[in-house]
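Student: After the sequence you'll find the predicted model.
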Amino acid sequence: MNGPPPAAFPAFDVSKRDRADALTIVGLTVAYRTRGRERDVLQDITLRVRRGEAYGLVGESGCGKSTAALAVLRYLPRNGRVKAGRISIGGQDIAALDADALREMRANAVSMVYQDPGRALNPSLTIARQVSEAFEASGASAAHALERTADILRRVRIASPARVMESYPHQLSGGMQQRVVIAMALACNPELLILDEPTTGLDATVEAEVLDLIAQLRAELGTAVLFISHNLAVIGRMCDRVGVLYAGKLVEEGATRDVFARPRHPYTVGLLRCLPSTGRSKDTGRLDTIPGSLPLPGTVTQGCIYAERCKLADERCLRDAPPPYRVASANGDQMARCHYHERAIDLPHASSEVPAQPAQPADLARAPVALRAQNVSKTFHVGNEFVRAVHDVSLELAQGETLGLVGESGSGKTTLAKLLLGLVSPDEGATLELDGASLASRVTRRNGAQVKSLQIVFQNPDSALNRAHSVRRLIARSLSKLAALRGAAKEARLQSLAESVRLPERYLASRTRQLSGGLKQRVAIARAFAGDPRVVVCDEPTSALDVSVQAAILNLLADLQRERGVSYVFISHDLHVVRYLSDRIAVLYLGRIMEIGRAAEVFGGPQHPYTEALLSSVPSLDAANGGAAASERIRLSGELPSAAHPPSGCVFNTRCPRKLGAICEEREPPFADAGDGHRIRCHIPVQELRTLQLVQT
């Protein structure tokens, strides 16, 4: 498909689009050439996406999801090629298109939205120029393209298109950038829209808005969607059918409700069981994980590719590759490549094979306070304005406790974490204490014991680990700095640390570029624990990980907490993950704590109206499986106000769906006691909030 085309080709015929499936893939095999050897990364893939249908593609990193998308666009890298198979868009074979016809197809029939909108937008061009280019590529004049740009920005729910058109990408929020990218993708009214992890970096409310937008535009325009994601709940909400990729093979396919309610391949069963389910926490049981790892492309030449990780595997599985078994399910045919597909759902839970760990003490109020922060604020001078990023925050963190910090992007979560770590100095009047002793506001003024007592695990381990050094050197360097160990003592401690984070010894000699995302994060955690910290800040440590790797990392953090009594400040947009790991939760909005309390009380209600809106935005597999449906999503009006000019009274009043009136605009609400340390900053009485929210659900 990447070689020279035949001598003559017809132009891409847009008129054929209404007469065939939006996308048809038959027998697709794609190979990459690395180190002089060609390896198959996709093997004999067959699927179709009907007109107007949403098809989800799921699986671990490295299973071939993005390669499939690039093959559809005929945009494989130089070392990749299509070895076999056929790809048709609107009934036309894309291999039979010359350069001009291929450009025509990309301009008028298929569009793609990538994971990171910031990297998809040119930082040196205005939004108007970039979006209008998409219309010009479809044949519009420059003047007409600008007119249509304003219209398409309104269609993707941008309230002030004129202002946004004059802006540069860095002046927009992540959610606004993603809407702009979607607008560009929809400029040609495509037959097929490919979404490659479009909401991974977005907070719950923005993610919900983007998903609502995609669903609405799909209904209005009849656009087919190929949705690639590792977020199974998002796939459950958005997609009619789903395909499960494993090591380059499509191992299961069917209607999303059928596959998620009764999966027939052990791999699909494993993926679904890795998710933190409603009501589960670290104290009620470990998360399931999938043992082992993906095989290297091209290494499995006989039998079932999943056999090495499957509890059902026997000699037949190692000898004979399973054919695609098809059965009739409630919503259509369901396919699974498993000899024992009828038994997959009855596999024992992996967590049941792990000895139960002692639970955390139920009353953390009796545990000593590890970290205390009082009256912490932070004001930045930006241009001619003063921006109050954190406003008068007070909190305590008990020994062995996890405090979850949640809120939209821009709510002050990361700034608060940096203030606790001493990476940013607070405004005057703040007090920080570690184990009852005063803690200097700047890390450079803290003693060695205090520095090693507070550590951080970042979202992206690649940015925190030196790619030129081996894993052994990275951990050993931290041991020298934080634990002051030398010689045999350092080596013994290094081995113990690697074992505690479940990092196999064979990886100690590797460079980080040779490791998977989950292994890199284990190295980052080992480094953070080198000095036996008292408090570890976890800033989105699992958001970029597959569900199987995420479950392993969450189990690891819970195990280390039990073993060492360490406390966590856990920041995440994924409220299911926050609920699983956190003992207490603090909800931030414009730098203020709007609600704080034990996780069960915050999630169970009554809640601050902002918390209520956040929770209603989170997609759930329960609803996708036909179980108890979540409450109707509460849509917040407008965007997060500027911290330089916060609203008067209650800072949430400009977006609050339960606003009372003038009192909310004029008076800042005090904290109300909801019992058991649960406090809510709202003018609405706690009992009235409870009654209102019971009616809502």
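Tutor: Received, thanks.
Student: only C-alpha atoms for contact and neighbour calcs from this point on.
Tutor: OK.
Student: For the closest residue to residue 112 other than its chain neighbours, list the residues it contacts.
Tutor: In space, and not counting its chain neighbours, residue 112 is closest to residue 194: 4.5 Å by CA to CA, 6 or more residues apart in numbering. Contact analysis of residue 194 by CA atoms under 8 Å, 6 or more residues apart in numbering lists 69, 110, 111, 112, 113, 225, 226, 227, 228.
Student: I figured residue 244 hits residue 268, correct?
Tutor: Yes - if you go by CA atoms under 8 Å, residue 244 and residue 268 touch, sitting 7.0 Å apart.
Student: Could you name every residue contacting both of these two?
Tutor: residue 252.
Student: looking at the contacts of residue 194, which has the most residues close by?
Tutor: When neighbours are taken as other CA atoms under 10 Å, the top entry among the contacts of residue 194 is residue 225 (31 neighbours).
Student: here comes the other one, which I'd like you to weigh against the first:
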Amino acid sequence: LACDPKLLVLDEPTTGLDATVEAEVLDLVRTLRSQTGAGILLIAHNLGVIRSMCDRVGVMYAGKIVEEGPAEQVFDDPKHPYTIGLLQSLPRRGRRKGERALATIPGTLPSLGADLPTCVFVDRCPLATDLCRTVVAPVVDLSTDGVPRMTRCHYPELVSTIEERESASILSSTGETVLQIIGVSKTFRQSGHDVPALVGVDLSVADGETLGLVGESGSGKSTLAKAILGVHSPDDDGGEITLDDHQLAAQTGDRSTEDKRAMQIVFQNPDSALNASWTVRRILNRAVKKLTGANQDETDRRVAALADHLRLSPRHLDMKPSQLSGGLKQRVAIARAFAGDPRIVVCDEPTSALDVSVQAAILNLLAELQSDQRTSYVFISHDLGVVRYLADRIAVMYPGRIMEVGDTDALFAGPQHPYTEALLSAVPSVDGEPSTRIRLEGEIPSPANPPSGCVFHPRCPRVLASGICATTEPPMLEASLGHTIKCHIPPDELRRLQQTPADASLG
């Protein structure tokens, strides 16, 4: 901005950010656009962000713009098969894994440098005919009333007839508690000061269940995940973590082979998680041998079975990670996590760097693996739509504390903790649905100097005028069976208040 640009290019400016910070960044972009008059080229795979921010949208595939036009028209009435495929891949309007698997686009993106003489999307297109394979797709002018719009397709008038591919629901059921987190606290020592990262966390995960963990950066999600895995040990007298009713050793190195095998992780970035110099086969071979102690014949059999289950071809097994797409790399990372038939898999933002069609395939895969093997997930994500689709229950964290936990449907239906309410209000809708945004003042507090009373009270839009929020730690109140909220405001009162804007302090 120092050079007073006429064009500002923003390349994935909100990827990896939580909903409230993302909303603040987008507010800043809107302000800059208004104040400077600069044009903005926004590159993003979050379609909700694109819908909320952009006047016009260009959809790219294999190096070509396949559709371009006013944002509202492109989202509400797409005219290219790829565009509608992207929109159908989203977990929209509260869809859950138990209702229907997400739609995906069959096939994969062409490799760089591939010869694509006619239509770039022909091999994946449900409308493709011999014409598409022999004649270059024309640029069709769809402009109306002087508003320019185009698509690159032989059959734009048929795009609206493309129905979402039939997909079965992914059945899931939960059983007895497999993981129990009891009063876990973790304090770090920094510059001579105690910094509490976790404070008395109580959670449980059932057999075959997905527990979603949400909250702003700095809320303690990753610290809790590392405590579960034994990377960080809880404080002395700082609670315990049990697996199948036996207490886990605090550190990974002190855990038995069976316990290590039972708990695995899928990281956000497979590029840094996978050994770049090894083939996929060698990566999976090592995981199987280390976790199961299998001989070479048994290892080969298990690797082949893993690859088949994860839809990795024999060709993929002999490739290195750099030769794979982002989605295939994440499949390899998931295969490695499942090499020892784990009981619990921690998924730390596993889809945040993926486009929506690949994201849908990975979410379906995780749900299928869970259904087949009754694996439990602790699923960390900033994408609340993704969490809503996959999670059976959700826990909301704010500086090391659980502020709300409950069944996914109950949590979204409300009442919600005021912090949860603010998170949900900040999510941009790909459907263009209006929402009342709750703007939180200030920053998430430093764990080194947390506020007294309720840790959320300095930012809370519903802080009580009586002052109790600033002086007294709130209780965990039951909103419904299994749904609890850490707040001084009774759940029935929260429900009533959340029907109206949060614009006044309460008595």
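Tutor: Received, thanks. As the structure is a prediction and not an experimental result, all values here were calculated from the model.
Student: Overlay them and tell me the TM-score.
Tutor: Remark: TM-score between the superposed chains equals 0.97 [TM-score structural alignment, normalised by the length of structure 2]; 500 aligned residues with a CA RMSD of 1.3 Å.
Student: For the contacts of residue 194 of structure 1, work out which two are farthest apart.
Tutor: 110 and 228 (15.1 Å; CA to CA).
Student: Can you show me the helices along the stretch 201-350 of structure 2?
Tutor: Here the stretch 201-350 of structure 2 has its helices, by DSSP state H, counting those that start in this stretch, at 221-229, 257-262, 270-273, 280-292, 296-309, 314-317, 326-337.
Student: between these, which gets nearest to residue 65 of structure 2?
Tutor: Closest to residue 65 of structure 2 of these is helix 326-337 (CA to CA; 21.3 Å).
Student: so where in structure 2 does stretch 502-518 of structure 1 end up aligned?
Tutor: Taken onto structure 2 by TM-score structural alignment, stretch 502-518 of structure 1 occupies residues 311-327 there.
Student: nope, stretch 564-575 of structure 1 is what I was after
Tutor: Counting by TM-score structural alignment, stretch 564-575 of structure 1 corresponds to residues 373-384.
Student: and that stretch, which residues are buried?
Tutor: Across stretch 373-384 of structure 2, burial judged by 16 or more other CA atoms under 10 Å covers 374, 375, 376, 377, 378, 379, 380, 381, 382, 383, 384.
Student: thought residue 394 of structure 2 was touching residue 407?
Tutor: Yes - at 6.4 Å, residue 394 of structure 2 counts as touching residue 407 under the criterion of CA under 8 Å.
Student: out of the two, which sits in the busier spot?
Tutor: Set residue 394 of structure 2 next to residue 407 and count neighbours by other CA under 10 Å: residue 394 wins out with 26 against 19.
Student: three-state assignment of that one?
Tutor: strand (DSSP: H, G, I helix; E, B strand; the rest coil).
Student: How about the contacts made by the alignment partner in structure 1 of it?
Tutor: For residue 394 of structure 2, the aligned residue in structure 1 is residue 585 (criterion: TM-score structural alignment). Contacts for residue 585 of structure 1 (CA under 8 Å, 6+ apart) come out as 403, 404, 405, 406, 595, 596, 597, 598, 599, 602.
Student: One more pass at 6 Å, please.
Tutor: 403, 404, 596, 597, 599 (CA atoms under 6 Å, 6 or more residues apart in numbering).
Student: How about the counterpart of the third one in structure 2, nearest residue that isn't a chain neighbour?
Tutor: Across the two structures, residue 596 of structure 1 finds its equivalent in residue 405 of structure 2, going by TM-score structural alignment. Computed as CA to CA, 6+ apart, the closest residue to residue 405 of structure 2 that is not its neighbour in sequence is residue 395, at 4.2 Å.
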